[in-house]
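Undergrad: here is my input; please provide its structure:
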Amino acid sequence: MTRPTRARSAETAARIRAAALRLIARDGYAAVSMRQIAGEVGLQVGALYNHVADKQGLLVVLMRDHMEALLAALDAADLPDEPVDALDAFVRFHIRYHAARPDEVFIAYMELRNLTPENFAEIEAMRRAYEDRLEGLLARGAAAGVFALRDARVATMAIIAMLTGVTTWFRPEGRLKLAEVEEIYVDMARKAAGVR
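TA: Got it, this is the predicted structure:
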């Protein structure tokens, strides 16, 4: 028997991640079996383990992929230096990025409870790195007197929770276009930050 080529192996691994993403987002981590994932991809269960160690490892890969892509995209967004402009840009970035990836967002936020402590610590550190970007710009704005904040960390958590919630209700075919949602949320984030 010939061994699969590296390209074919990478393609299969990507198909496994895509299938796991769909199934876990739809049914939840606890309800999805490795047998279901294998069936979705057209593999025998044993062959699945050539690409992933176990279900926990697959969950971590999905979350890590999401967080690495999110952090890279935020870096590429190159937020402005001025705090109010930076807040507006962060809000728009967060909504656009997350609205395009509702399954990844659902898993990254709702399935944290299913991670082992070590895996949780890894993903939580990545989440904290993302949150730190917003917290830093809020703290700079407060220090410059353009934001009236009692606590930049609390404001960060409140704003991110508000922005991420968009993925639970926004539908492209709905009443509002994404650009309109962004404008509404920019206004709410400015109020939450106490823009003077």
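
Undergrad: going forward, measure contacts and count neighbours with C-alpha atoms only.
TA: OK.

Undergrad: nearest residue to the middle of this protein?
TA: For the chain, Val105 is the residue whose C-alpha lies nearest the centre (CA atoms, centre = their mean; 4.4 Å).

Undergrad: wait, it touches His98, no?
TA: Yes. Counting by CA atoms under 8 Å, His98 is a contact partner of Val105 at 6.5 Å.

Undergrad: from the chain's centre, how far out does the strand or helix carrying Glu131 sit?
TA: Using DSSP states H and E, Glu131 falls within helix 117-143. Its chain's average C-alpha position is 13 Å from that of helix 117-143, according to CA atoms, centre = their mean, to the nearest Å.

Undergrad: which other helices and strands contact that helix?
TA: Judged by 3 or more CA pairs under 8 Å, 6 or more residues apart in numbering; DSSP states H and E, helix 117-143 is in contact with helix 55-77, helix 83-99, helix 152-164.

Undergrad: let's see this one next, to set against the first:
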Amino acid sequence: MARKQGSHAETTGPKVREAALHLFARHGFAAVSMRQIAKEVGVQAGALYLYTPDKQTLLFDLMQGHMEHLLASWQVPEGTPAAQLEGFCRHHIRYHLDRPELVFIAYMELRNLESENFAVIEGLRKRYEDQLEGILRAGQASGAFAVADTKIATLAIIAMLTGVNTWYREGGRLARSDVEGIYWDMVRKSVSA
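TA: Below is the predicted model of the structure:
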């Protein structure tokens, strides 16, 4: 099939991923067809296969890219476990508020991943969770934190922080910095010795 006049591989590939992201977030992975993605990009459906082998690969690539970028963007700062935990909380909120569609897909569309792809994404998620759990363990060892189970605390903190995306709206009554401060205060109190 001929490429649509005016389309270019270096621009069309990213447009395919962006269209898939918007459509998956708006309608859900199962409800979106390759034909809809092609229409959104402005190419014929057959042309999509120049950029991706299938819809599953598009979903996996979006999730994997999100998790790899999240992992690369976070470095545990020097300092006390409390300072590290505050850094993690603030970073998590900032990062995720800028990417609401990716966050939605990363959590809501896991069920649609094939088993091999699911295992890869779960591995990346575990690497991220392990960084927070390491901070909690260090804080527990130093006596700064008191948590009954660091794994459960890790999952609870991440769920709470990620939940900001469900209600926060830019231009609302709270600025991002206010939200970060409030959430940090709640996390701090939840782990305090």
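
Undergrad: give me the TM-score for this pair.
TA: The TM-score (TM-score structural alignment, normalised by the length of the second structure) is 0.95; 191 aligned residues with a CA RMSD of 1.7 Å.

Undergrad: re earlier: among the helices and strands packed on helix 117-143 of the first structure, which is nearest Pro4 of the first structure?
TA: When those are compared by CA to CA, helix 55-77 sits nearest Pro4 of the first structure, at 20.5 Å.

Undergrad: which residues touch the closest one?
TA: 17, 20-21, 29, 33-34, 52, 93, 97, 104-105, 107-108, 115-116, 119, 123, 126-127, 130 (CA atoms under 8 Å, 6 or more residues apart in numbering).

Undergrad: go again with 7 Å.
TA: Outside of helix 55-77 of the first structure, the residues within contact range by CA atoms under 7 Å, 6 or more residues apart in numbering are 17, 34, 52, 104, 108, 115, 119, 123, 126-127, 130.

Undergrad: tell me which residues in that helix are buried?
TA: 55, 58-64, 66-67, 70-71, 74 (16 or more other CA atoms under 10 Å).

Undergrad: taking helix 83-99 as reference, get the angle to it.
TA: 140 degrees (axes from the mean of the first three to the mean of the last three CA atoms, to 10 degrees).

Undergrad: so Phe145 of the second structure sits right up against Ser190, yeah?
TA: No. At 8.9 Å, Phe145 of the second structure and Ser190 do not qualify as touching, with contact defined as CA atoms under 7 Å.

Undergrad: which one's more surrounded, these two?
TA: Set Phe145 of the second structure next to Ser190 and count neighbours by other CA atoms under 10 Å: Phe145 wins out with 22 against 14.

Undergrad: rewinding a little: which residue sits closest to the counterpart of the residue nearest to the centre of the first structure in the second structure, ignoring its sequence neighbours?
TA: For Val105 of the first structure, the aligned position in the second structure is occupied by Val103, per TM-score structural alignment. In this structure, Val103 of the second structure finds its nearest non-sequential neighbour in His96, 6.5 Å apart by CA to CA, 6 or more residues apart in numbering.
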